[in-house]
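*Asks:* Model the structure of this input:
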Amino acid sequence: MSATIYDVANKAGVSISTVSRAFTHPARVSDKTREEVTKVAKQLNFWLFAVWCGWAGRVEVAGG
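*Replies:* Below you'll find the predicted structure:
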């Protein structure tokens, strides 16, 4: 089972909003924070599913 956004936020020491922004609006997050969130997301095999404003997508952050 994949990790949740809460798992990534907790391990990276950031809010769930920051995790979301790191993938959907990366320019709004510092490079250091984005790198940490990405690193943790890969470690936890995190998948971000996004559905809003009529757009549905899946952002893959798991390495490989």
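*Asks:* Could you use CA atoms for every contact and neighbour count after this?
*Replies:* Fine.
*Asks:* element containing A22, please.
*Replies:* helix 16-24 (DSSP states H and E).
*Asks:* now the other sequence, so there's something to compare against:
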Amino acid sequence: TLPFLACSDLAVFKAFFDRTKDWADLEEMLQAGTLDRAQTLGTLVIHLGGADPRVERLRQLGPPRREPPALS
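*Replies:* From the prediction side, this is the model:
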């Protein structure tokens, strides 16, 4: 078998590691529409508690992906 992490699992680990490059990756995931912020926040709160700075940092992470304007 080949073990793989789902995007949400990867996001949780990246927040756990709390490295600058991981936060950049999380922002890219958010903008690409591959990060379920609510699910990731829920998992982080379970394991770290709602007062953990990593939880707040994920809450404050850049805006979600914007859809490109429709072609006329």
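*Asks:* After superposition, what's the TM-score here?
*Replies:* After superposition, the two chains reach a TM-score of 0.36 (TM-score structural alignment, normalised by the length of the first structure), with 45 aligned residues with a Cα RMSD of 3.6 Å.
*Asks:* for the first structure, longest helix please?
*Replies:* Identified as the longest helix of the first structure according to DSSP state H is helix 31-44.
*Asks:* Buried ones in that helix, by neighbour count?
*Replies:* Under the neighbour-count criterion of 16 or more other Cα atoms under 10 Å, helix 31-44 of the first structure has T33, R34, E36, V37, T38, K39, V40, A41, K42, L44 buried.
*Asks:* What sits closest to the second one if chain neighbours are left out?
*Replies:* The spatial neighbour of R34 of the first structure that comes closest, neighbours along the chain excluded (Cα to Cα, 6 or more residues apart in numbering), is A22 at 5.3 Å.
*Asks:* Hmm, that neighbour is touching K39, no?
*Replies:* No. Between A22 of the first structure and K39 there is no contact under Cα atoms under 8 Å: 11.4 Å.
*Asks:* what about F49 of the first structure, which SS state?
*Replies:* Here F49 of the first structure is strand, with the state taken from DSSP: H, G, I helix; E, B strand; the rest coil.
*Asks:* and it, how many neighbours does it have?
*Replies:* 12 (other Cα atoms under 10 Å).
*Asks:* In contact with it: list those residues for me.
*Replies:* A56, G57, R58, V59 (Cα atoms under 8 Å, 6 or more residues apart in numbering).
*Asks:* May I have the residues that are in contact with the last one?
*Replies:* The reference is to V59 of the first structure. V59 of the first structure touches F23, W47, L48, F49, A50, counting by Cα under 8 Å, 6+ apart.
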